[in-house]
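**Student:** only geometry, no sequence info:
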């Protein structure tokens, strides 16, 4: 009793619900049209199988037999289209012929009448079976050549369905319902449920892979966008640097050609020694500024030579003994900005010693480390006067020296006291020196 009523009801309801769900799923996703056809196939078969568990039909028996026979045309239509679409193959003439067949079969059955219903239906069953078998063979042929993983599973399912159909035909021919026939009647909807679950699993896996692909594509788009923005920003910065460099060179050329020539004329033609001296100092400052504007890097060894010549010469002219100590043959490079700023700091320190310290001796020591170099300038003069109240930045250009060192991302420390002389410690990072501004 459970095998004859309860189990068929459960399987039929499952097949009906699953078929409806898959039809809606395939209808929404037009690219997965095979799901819609399989859903239609499952719903059609579930309707046909209602005779297994409905004891009393709501319509006359003749009408029920007519509708049941007509449903096989719809089932064949859905089955053939499912197999073809699942094999990714479509023909317009088949799309038009199968719906026409669904209309011709009920019409022929109606014209045959109740007396010839079964004979006419048997002819149609043969035609529909041949169509379905041809579609199944075509599907398996395509799957075999595509080396699909699901070939053997689908081949087993189709073989089981074919075997169940043969058992049912034999049972109907003999007019008996043995246990094998009952099991065959239940096997068909069970196979449909298994295939449906397999299709749903494949659809879910395809959706997951599509989502992963979409996320990967979005990440690649974000990366490409970031790369484009970074390249554009670098290009804009490079463009700004190029324009700035070109403008610096133009200003340097103007200073050298115009202002430099006029200052040089004043140096050589002025009758006033003071004016000539001021013009010469201005010319030196102008040349130093031009050197900073051109942006050419300087070897640290060459820079140390320039600084030594200038500082020692100025101190000697002022009657101050100079003791210079620095390493030789340094391979490091110094940016033009760092060279200009350091030169001005040393000039300011030298001027302070000459004008304000009253020193008779000055020691200049340079040490070069891996990432920076340090100057220590120490004199034996009178030191910073007490009236500055310990605030050294307010006197003798100390604030300017510290500001220039800060621009180099370095530091300038001043140690002094009345009667103890002054010590200036200048530290400049070699690798960050190009960031300084003149």
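**Tutor:** In hand now; what should we look at? Here the structure is a predicted model, which means the values were calculated and not measured. Numbering: from 1, shown residues only.
**Student:** can we go C-alpha only for contacts and neighbour counts from here?
**Tutor:** Noted.
**Student:** wait, isn't residue 249 in contact with residue 293?
**Tutor:** Yes - between residue 249 and residue 293 there is a contact at 6.5 Å, judged by CA atoms under 8 Å.
**Student:** compare those two and say which is more crowded by neighbours.
**Tutor:** Neighbours were counted for residue 249 and for residue 293 using other CA atoms under 10 Å; residue 293 has more, 24 against 18.
**Student:** which elements pack onto the helix ranked longest in the chain?
**Tutor:** Longest helix of the chain, by residue count under DSSP state H: helix 179-254. Judged by 3 or more CA pairs under 8 Å, 6 or more residues apart in numbering; DSSP states H and E, the packing partners of helix 179-254 are helix 7-28, helix 33-48, helix 151-174, helix 273-294.
**Student:** comparison target, given below:
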């Protein structure tokens, strides 16, 4: 699969994103068994260009959890400006690192691991040791890894990245009054980071250095992963929320930019850092202005799911959607589709549900929502649908859609031009 260079350049220029053509997707996929999912090549290419424009020259590490397709990952990494993978499990990283294409040579696992088998496999594989970096945020994790590797003939030091807590803790008169962001790393201050960096450098085994610290990651979830311009039926409430959210995000970015720079400077006195990673799809143009950050991370923005419909700074193209068939007609104005309950992770709510987009005018029923086996839909257009007709949805988050299908049907200009296997289609499922 090749990205369209002209579409990437259109995304770089900031021109209007290609309009989603769900009717065209329906025609292109006529006769295919459902459920199925599609990937529009021109929309993907536009989104890739948009991410690069917003990154303003800093390399973008691709978050694999948002893609979950080797073929798509290869295609994106072949575009200048994208460099490396931000993985989500160590078994996934080992699998990618062993890919015969040789393209997955720089993989940072974004979350700590507790997989003993995978740790031993990493420690005894010279190529994997050179290609994979693990995430840590405590000496307890170092102790666990050391114990696991005690009986292993380790071939090289394990590459580590320190995870810096990027949540915002506003204070009044020196007293913390809240926690805005996610609960991940306990490493929040420069002192925390230096203590952990010293612990990493001091850990040795019989053969020498056990670990080497090569990077720092600081993901501003309260900015990158939070819509600052929500859209609901209440425009007054939406406007008020947007004002508050945008003020919070400005204050949060100012705080983490200052704190991250101090942490990076302090840790560089101890370790020769290769990279400092920051940001996500929702914050690229903000994080890239931080001089201490050497690279950015993004993944979901390549697919453009519904959770990115409420951002004021960018508008991705709708590159991915899925279809399920009509199987019932329980009442006038209502049809039931098979499955459809592809609920995204995160706090339960309507914004985590898939959204029906074609035929236009259908909506989920509040008392049932999107179901595990069936989903009733209401709308005047329902009476025009027949048993077996496809109803198309957009998913709330990116990579999770690939957990439901073996391949993405690749569309280009209204034509189906191939298939891109998902991790599932290659027999892999990484928790």
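**Tutor:** Structure's in. What do you need? No experiment lies behind these values; they were computed from the predicted model shown.
**Student:** just give the TM-score of the two.
**Tutor:** Once superposed, chain against chain, the TM-score is 0.20 (TM-score structural alignment, normalised by the length of the second structure); 139 aligned residues with a CA RMSD of 6.8 Å.
**Student:** and residue 286 of the second structure, how far from residue 256 of the second structure?
**Tutor:** 11 Å (CA to CA, to the nearest Å).
**Student:** related to what we said a few turns ago, could you single out the most deeply buried of the helices and strands packed on helix 179-254 of the first structure?
**Tutor:** Mean neighbour count, computed with mean count of other CA atoms under 10 Å, is highest for helix 33-48 among these, reaching a mean of 25.
**Student:** just the angle between it and helix 179-254, please?
**Tutor:** On the basis of axes from the mean of the first three to the mean of the last three CA atoms, to 10 degrees, helix 33-48 of the first structure is oriented at 160 degrees to helix 179-254.
**Student:** what's the offset of helix 33-48 of the first structure from the middle of its chain?
**Tutor:** Between the centre of helix 33-48 of the first structure and the centre of its chain there are 43 Å (CA atoms, centre = their mean, to the nearest Å).
**Student:** residues in contact with that helix: which ones?
**Tutor:** Applying CA atoms under 8 Å, 6 or more residues apart in numbering, the contact partners of helix 33-48 of the first structure are 12-13, 15-27, 68, 71, 74-76, 78-79, 81-83, 85-86, 189, 192, 196, 199.
**Student:** go on, stretch 188-205 of the first structure?
**Tutor:** Residues contacting stretch 188-205 of the first structure (CA under 8 Å, 6+ apart): 11-12, 14-15, 18-19, 22, 35, 38, 42, 45-46, 157, 160-161, 164.
**Student:** picking up where we left off before, JSON lines for the helices and strands packed on helix 179-254 of the first structure, including distance to residue 107 of the first structure?
**Tutor:** Below are those laid out as JSON lines (distance: least, CA to CA, whole Å):
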{"stretch": "helix 7-28", "distance to residue 107 of the first structure": "27"}
{"stretch": "helix 33-48", "distance to residue 107 of the first structure": "19"}
{"stretch": "helix 151-174", "distance to residue 107 of the first structure": "24"}
{"stretch": "helix 273-294", "distance to residue 107 of the first structure": "98"}
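**Student:** wait, which of the ones you listed is closest to residue 377 of the first structure?
**Tutor:** Residue 377 of the first structure lies closest, by CA to CA, to one member of these: helix 273-294, at 21.6 Å.
**Student:** got the contact list for that closest one?
**Tutor:** For helix 273-294 of the first structure, using CA under 8 Å, 6+ apart, the contacting residues are 245, 248-249, 251-253, 255-256, 260, 263-264, 266-268, 270, 336-337, 339-340, 438.
**Student:** look up how far residue 237 of the first structure lies from the residue positioned nearest the centre of the first structure.
**Tutor:** By CA atoms, centre = their mean, the mean C-alpha position of the first structure lies nearest to residue 223, the distance being 2.8 Å. Separation of residue 223 of the first structure from residue 237 of the first structure (CA to CA) stands at 21 Å.
**Student:** quick one: residues contacting residue 377 of the first structure.
**Tutor:** Residue 377 of the first structure touches 349, 362-365, 423-425, counting by CA under 8 Å, 6+ apart.
**Student:** and the residue nearest to residue 334 of the first structure when sequence neighbours are not counted, what is it in contact with?
**Tutor:** Once flanking residues are discounted, residue 334 of the first structure sits nearest to residue 298: 5.0 Å by CA to CA, 6 or more residues apart in numbering. By CA under 8 Å, 6+ apart, the contact set of residue 298 of the first structure is 333-336, 339.
**Student:** as JSON lines, the residues you listed with neighbour count and distance to residue 208 of the first structure would be great.
**Tutor:** JSON lines is the format used below for the contacts of residue 298 of the first structure (neighbours: other CA atoms under 10 Å; distance: CA to CA, whole Å):
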{"residue": "333", "neighbour count": "17", "distance to residue 208 of the first structure": "57"}
{"residue": "334", "neighbour count": "23", "distance to residue 208 of the first structure": "58"}
{"residue": "335", "neighbour count": "21", "distance to residue 208 of the first structure": "57"}
{"residue": "336", "neighbour count": "26", "distance to residue 208 of the first structure": "59"}
{"residue": "339", "neighbour count": "28", "distance to residue 208 of the first structure": "62"}
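**Student:** among those residues, which are located in helices?
**Tutor:** Within the contacts of residue 298 of the first structure, residues falling in helices by DSSP H are 336, 339.
**Student:** count of neighbours near residue 95 of the second structure?
**Tutor:** 12.
**Student:** and what of residue 250 of the second structure?
**Tutor:** Burial measure for residue 250 of the second structure: 12 neighbouring residues, criterion other CA under 10 Å.
**Student:** that one: helix or strand, and which one exactly?
**Tutor:** Assessed by DSSP states H and E, residue 250 of the second structure sits inside helix 235-268.
**Student:** what comes up buried for that helix?
**Tutor:** Across helix 235-268 of the second structure, burial judged by 16 or more other CA atoms under 10 Å covers 241-242, 245-246, 248-249, 252-253, 255-257, 259-260, 263-264, 266-267.
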